[in-house]
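J.: sharing a model prediction with you, sequence too.
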Amino acid sequence: MTATTATKQTAKRGTPILWHRRRGRVVVLLCIMYFIAYFDRNNIATAGPSIIKEFHLTNAEFGLAASVFALFYALLQIFGGWIGEKIGPRRGLLILGLLWGLSTLFTGLAVGLVTLLVARAILGFSESATFPTATQAMSRWVPPDRNGFVQGIVHSASRLGTALAPIAVAAMILWSGWRSSFIYVGILSMLWALIWYVMFRDRPREMKGITKQELAEVPDLPKAADLPPVPWKRLIRTILPVTLVDFAYGWVAWVFFTWIPTLLSDVYHQDVAKYGLLTSLVLIGGVVGDTLGGVASDWLLRRGWSARNSRRALLLIGFIGAGVCLVPLVFTPPLTLTVVSLALSFFFLELTNAQLWAIPMDVAPLWSGTASGMMNTGFGIAGIVSPIIVGSLVDWTGGFAWPFALSIGILVAATVLAGIMRPGPVPPNVPAEDAAITGQA
C-alpha cells in the first residue's frame, strides 16, 4: 500500500484515538471524570423525593437546591475556563476534583435546606471550570478531525453516569439511606483527581513513551504560560450565538436531570425502585445520542463538509427530533408511552451536545477552555432558571404538561438560531503596529 493510499484511508476513517496512542489513557481518564461528575451532580434528582420528605421541602424549594448549583456553575464558567488555561489542565483538574469531592461529601452531611444549598453551591463552584479545563486538555491531545468524536464519547460517559445514578442511588437509598451515595462518590472523586495528576501531562511531548507519529497527529499548542492573549471581542462575538443555543439545550437537559424521578413518582405513582430503573432507561438514550452525534458530525467533516455545516446538521436534527418526541408528554400519556417518548427525546437532544462542545475546539483551539466556558455559560444559566420555573409550574398546575409545552417552544427557538448562526475561526489579536498594514482592527 502506498503512503498516499494509506493517508486517504486514514482521512476516511479518522485519526486513531485510543489504539497504540498515549492519548488513549487521557481519553479514558476524562471519560471516568465525566462519568463521576455527572453521577455526583445528578444523584440529587433520584434522592430528591427522600430529601423533600426528610427536610419537608416544597417542589419549588427543591428546585432552588438544584438551581443554586447552576448559579455558581454559570457565573464562574468563563473565569474558570480562563484560569484552567493559565495553570494548565494537570493542576487545574487536580484542584477541582478535590474540591468537588469534598462538596459531594458535604451534601451527604446536610441537615436541612440551608446546608443543602451551601453544599450545592460549593459543588457548582468547583465544577464550573471542570469541563472547560478538560476541553483544553482535549485540544492539546486530540487530532482536530476527531473533536466531535472525543466530545461525544466523554459526554456519553457523563450520560452513562446520569443514567446509572438513578439505579445505583435507588439501591443505596433502600440499603443505607440517601446520604450514602454522596459520601461514596465524594471519596471516588478525590481519588480520581490524584490519579489524574500522576498520569497526565499538559503537553503531549512531556509524556513518557510518546511516539513521533503521535506528536505529529496533534496540534503543538504553546505551554499555558506562553498562550497569546485572549481576543475577547472576537471570541464573544463568535461564541455568543452558540451560548444562546446551549441555553436552550440546557433548559431541556435540566428538565431531564432534575424532574424525571419526581414525574414518575408523583404522576405515575412509582416507588423508588421502579422510578430509579425507569429513569435510567430514559437517560440511557443520551449515552447513544452523544457518541452517535460526535461520530456523525466528524464523518461529515471528513467527507468534505465544513466544520460549521457538519455541526449544524446534527444540531438541527437533534433539536427537531427532541421537540417532536416531547409532544405526547403535554397530554400526560400512559406510563409506557411516557418512558418511550422521554427516551427518544433525550436521544435526539444529546445528538447536539458533542456539537456544542466541539465548536469551541473548532474555532478557537488556543483558547478552547475560555471559549467552551463561554459557551457552557448558557447551560449554567439554564440550570439556574429551569429547575425553579419548572418546579413552580408543577406546584401551580399540579402536573408537568406546561413545563413540557414550554420546553418544546424553547427547542423551536433553538432550531431557528442553530440554523442561522455562523461561528468561524478566531485567530490571535493582530498587533497594533500591524493593524494598519493588514487592515484589521
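T.: Yes, it's here.
J.: hey, let's count contacts and neighbours off CA atoms from now on
T.: OK.
J.: after the helix or strand encompassing Asn309, which helix or strand is next?
T.: According to DSSP states H and E, Asn309 maps onto helix 307-326. Using DSSP H and E, the helix or strand that follows helix 307-326 in sequence is helix 335-351.
J.: grab the longest helix from the protein for me.
T.: Longest helix in the chain, counting residues (DSSP state H): helix 232-266.
J.: check which helices and strands that one is in contact with.
T.: Contact partners of helix 232-266 among helices and strands, from 3 or more CA pairs under 8 Å, 6 or more residues apart in numbering; DSSP states H and E: helix 23-55, helix 272-302, helix 335-351, helix 353-363, helix 368-397, helix 401-420.
J.: pick the most deeply packed of these.
T.: helix 353-363 (a mean of 27; mean count of other CA atoms under 10 Å).
J.: quick check: closest non-adjacent residue to Gly383.
T.: Distance criterion CA to CA, 6 or more residues apart in numbering; nearest residue to Gly383, sequence neighbours excluded, is Ala70 at 4.9 Å.
J.: just checking, what packs against the helix or strand hosting that neighbour?
T.: Using DSSP H and E, Ala70 falls within helix 59-75. Applying 3+ CA pairs under 8 Å, 6+ apart, we find helix 59-75 packed against helix 23-55, helix 113-127, helix 368-397.
J.: tell me the first helix or strand C-terminal of the shortest one.
T.: Next along the chain after helix 113-127, taking DSSP H and E as the criterion, comes helix 130-141.
J.: run through who's touching that next one.
T.: Helix 130-141 is contacted by residues 23, 26, 30, 77, 80-81, 84-85, 88-89, 92-93, 96, 150, 202-204, 218-221, 361, 365-373 when judged by CA atoms under 8 Å, 6 or more residues apart in numbering.
J.: quick one: the helix or strand just after it to chain centroid distance?
T.: Downstream of helix 130-141, the first helix or strand assigned by DSSP H and E is helix 147-176. Computed by CA atoms, centre = their mean, to the nearest Å, the chain-centroid distance of helix 147-176 equals 12 Å.
J.: tilt between helix 147-176 and helix 335-351?
T.: Angle of helix 147-176 versus helix 335-351, following axes from the mean of the first three to the mean of the last three CA atoms, to 10 degrees, is 140 degrees.
J.: go through the helix or strand just after helix 147-176 and flag the buried ones.
T.: The C-terminal neighbour of helix 147-176 among helices and strands, as given by DSSP H and E, is helix 179-199. Under the neighbour-count criterion of 16 or more other CA atoms under 10 Å, helix 179-199 has 179-183, 185-190, 192-193, 196-197 buried.
J.: before we go on, here's another structure to hold up against the first:
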Amino acid sequence: MIQKKKNNVPLIFSIMLGYALTYMDKNMIATAIIPIEAELGLNPSQSGLLMSMFFIGYTVMQFPSGWLSDKIGPKKVLVMSIGTILIATFFFGFVQTLGLLMIVRLIAGLGHAGVPTSSTKVVANNIEPKQKMFVQSLILSTSGIGGILSFTLGSTLINMNWRYAYFGLAILYAVSILMIFIFFPKQEKAPRGKKENKIPISDVFKDKNVFILFAALLFLNIVLYGYLSWLPSFYGANFGFGIKEISMILGVNAILMSVGALSSSFIVDKVFKGNNKLFALISVIICALAFIAFALASNLVVVIIMMFIFTLTSNATFVTLFSWPHKLIRQEIIGSSIAIINIGSTFGGFLSPIITGYLITAFGGNYNVAFIAMGISAVICGFIILLVRTKQVNTGEVKGT
C-alpha cells in the first residue's frame, strides 16, 4: 500500500536535507584543501590521496548499507549513516596531521555510503510508481543545493578558518537527524516486507543491468569528482583567483547542477517519451565534448561557458543513470542493487583525485592532460550506456530502447 501523498512532502524534504548536506561535504573539501595544503605543506598528489580516502570508506560500505536497507529498513540505516558522518565531520575540525585527516575522511566515507542506498529504498517503499523517477531526480538535485551551501556558507567559514566550516557542518548534520526522527513514518518498511526477505541476494547479481550501470557511473564519476575536486585549485593556479572569486563562480555552477538534475526527469518524460537511454547518450556526448573544450581553452569566458555546459549535461546524465533502476529493478532488491551500482560511482570518485593529482604533478602543475583524460572517461561512459537492456521492472519484458 502506498502512503497518502500528503504524508510524502515532509518525508521527501527530510531526505533532501540529508542529501544536500552530503553534497555540501563533498564540495567543501575541494575549497578547504587550499588552506589545508598551505597549513600542512601538501603537494597535489598528497591532496589527491586525502580526498580519495573518503571514497575508500564510501566504496567499502556500499553493499552492506544497501543490504541493510532491504533487511532492517532505510530509516535505521539513514540515522546510523548520518550519525557516523556527524562524528567524523566534527573530529575533522580538530585533527592536526595528514594521517589523522585521512583516517577521519575514511570514516566519513563509511557513513556517506548509507545515504543514497537508504534514500532510494525510502522512495521505492513510499512513493507512487509514476512519481518515483521524478522524486528520485528531486532528491538528487540537492547536489546543487549542497554546492551552493558549500560555496557560500562553507567558503565564508573556510575564509575565517577551515576548521570552523566542519564544526558548522556537524551542527547541520545534527539538525538532519532530528528531522528524520520527526518526519519519517513509524512503519518504515513496505507492507510487503516479508516477501522482500524471501528474495535471494543472488537475484541482485543475476541482473546484467546492475553491473552495466555500475561501469557507466564509474567512468562518469571519474569526471564528476575529478573536476569537483580540482576546480578551485585550477582557477587559483590558472587565473590567480582567491577563495572569494572561486566561490562566486562555483556558486553559480552549483545552481546549474540542480537545474541539470531537475530538468533531466522532465526532458526524459516529455521530450524523449521515457527513453532514458537516448537522453543519457546525447547528454554524456555533449558533456564529454564540453569538458575537453574546457580543458583546452585559455580564455576565461570560454572556460566558464564550457564548465556550465558540462555541469548541466553531466548532472543530467548522472541523475538519469541513478534514477533508471526504478524502471529496471524490482523494489524488493533495489537497495542492494543501488548499493552495487553506487560502488561504481564511489570507486570512480576514489580513482579520480588520485589519477588527476598524479597527472597534474607529473606535468608540472599543468591541468590540461588530466582534464582531457577525464573527458575521454565520459566518452567511455557513453559506450557503456549502449549496453543497457531496457525492460519493464515488473514483467522483465525487453523494450529494446
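T.: Received it, and whenever you're ready, just let me know what you need. Remember, predicted model here, so these are calculated numbers, not experimental data.
J.: let me see the contact set for the equivalent of Phe151 of structure 2 over in structure 1.
T.: Taking TM-score structural alignment, Phe151 of structure 2 has Pro166 as its aligned residue in structure 1. Contacts of Pro166 of structure 1 were listed using CA under 8 Å, 6+ apart, and they are Asn43, Ala45, Thr46, Tyr275, Gly276, Leu277, Thr279, Ser280.
J.: one more: Phe54 of structure 2?
T.: So Phe54 of structure 2 contacts Met102, Arg105, Leu106, Ile107, Ala108, Gly109, Leu110, Phe350 (CA under 8 Å, 6+ apart).
J.: measure the closest residue to the second one other than its chain neighbours to Gly18 of structure 2 for me?
T.: Think Arg105 of structure 2. The shortest distance from Arg105 of structure 2 to any non-neighbouring residue, by CA to CA, 6+ apart, is to Phe54 (4.8 Å). Per CA to CA, to the nearest Å, Phe54 of structure 2 is found 17 Å from Gly18 of structure 2.
J.: how about Lys86 of structure 1, what's its match in structure 2?
T.: With TM-score structural alignment as the criterion, Lys86 of structure 1 lines up with Lys71 in structure 2.
J.: likewise for His155 of structure 1?
T.: Using TM-score structural alignment, the partner of His155 of structure 1 in structure 2 is Leu140.
J.: quick one: that match and Tyr19 touch, right?
T.: Yes - contact criterion CA atoms under 8 Å: Leu140 of structure 2 and Tyr19 qualify, at 7.5 Å.
J.: just give the number of residues close to Ile72 of structure 2.
T.: Ile72 of structure 2 sits with 14 neighbouring residues when counted by other CA atoms under 10 Å.
J.: contacting residues for the residue most central in space within structure 1?
T.: Centroid-nearest residue in structure 1, with CA atoms, centre = their mean: His155, separated by 6.0 Å. Each residue near His155 of structure 1 by CA under 8 Å, 6+ apart is listed here: Cys31, Tyr34, Val287, Asp290, Thr291, Asn353, Ala354.
J.: which residues sit in contact with the third one?
T.: Read that as Val287 of structure 1. Counting by CA under 8 Å, 6+ apart, Val287 of structure 1 touches His155, Ser156, Ala157, Ser158, Arg159, Leu160, Phe347, Glu350.
J.: give the aligned equivalent of it in structure 2.
T.: Under the alignment (TM-score structural alignment), Val287 of structure 1 maps onto Ser258 of structure 2.
J.: try the second one
T.: Under the alignment (TM-score structural alignment), Tyr34 of structure 1 maps onto Tyr19 of structure 2.
J.: next, the mean deviation of stretch 346-362 of structure 2 compared to structure 1.
T.: For stretch 346-362 of structure 2, the mean deviation from structure 1 after alignment is 0.8 Å (mean CA distance after the TM-score superposition for structure 1).
J.: quick check: closest non-adjacent residue to the equivalent of Thr59 of structure 2 over in structure 1.
T.: Using TM-score structural alignment, the equivalent of Thr59 of structure 2 in structure 1 is Ala74. Counting by CA to CA, 6+ apart, Gly380 is the residue found nearest to Ala74 of structure 1 once chain neighbours are left out, at 4.0 Å.
J.: list the residues that contact the equivalent of the one you found over in structure 2.
T.: When structure 2 is aligned by TM-score structural alignment, Gly380 of structure 1 is paired with Thr346. Going by CA under 8 Å, 6+ apart, Thr346 of structure 2 touches Phe55, Ile56, Tyr58, Thr59, Leu218, Asn221.
J.: likewise for Ser137 of structure 2?
T.: Ser137 of structure 2 touches Ala261, Leu262, Ser264, Ser265, Val319, Thr320, Ser323, counting by CA under 8 Å, 6+ apart.
J.: can you put those residues in JSON lines and add distance to Leu213 of structure 2?
T.: Below are the contacts of Ser137 of structure 2 laid out as JSON lines (distance: CA to CA, whole Å):
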{"residue": "Ala261", "distance to Leu213 of structure 2": "18"}
{"residue": "Leu262", "distance to Leu213 of structure 2": "20"}
{"residue": "Ser264", "distance to Leu213 of structure 2": "17"}
{"residue": "Ser265", "distance to Leu213 of structure 2": "18"}
{"residue": "Val319", "distance to Leu213 of structure 2": "12"}
{"residue": "Thr320", "distance to Leu213 of structure 2": "11"}
{"residue": "Ser323", "distance to Leu213 of structure 2": "11"}
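J.: can you name the two of the residues you listed that are farthest apart?
T.: Leu262 and Ser323 (11.7 Å; CA to CA).
J.: looking for the alignment partner of Asn209 of structure 2 in structure 1.
T.: By TM-score structural alignment, Asn209 of structure 2 lines up with Thr238.
J.: count the neighbours of its match for me.
T.: Counted with other CA under 10 Å, the neighbours of Thr238 of structure 1 add up to 22.
J.: against Pro360 of structure 1, how distant is it?
T.: Between Thr238 of structure 1 and Pro360 of structure 1 the computed distance is 9 Å (CA to CA).
J.: need the residues that contact stretch 180-196 of structure 1.
T.: Residues external to stretch 180-196 of structure 1 that are found in contact with it (CA under 8 Å, 6+ apart): 29, 33, 36-37, 39-40, 43, 90, 93-108, 169, 172-173.
J.: so how far does that stretch sit from its counterpart in structure 2?
T.: Mean for stretch 180-196 of structure 1 is 1.3 Å (mean CA distance after the TM-score superposition for structure 1).
J.: which residues in structure 2 does that stretch align to?
T.: Stretch 180-196 of structure 1 maps onto residues 164-180 of structure 2, going by TM-score structural alignment.
J.: how far off centre is that stretch?
T.: How far stretch 164-180 of structure 2 lies from its chain's middle: 19 Å, per CA atoms, centre = their mean.
J.: cheers, nothing more for now.
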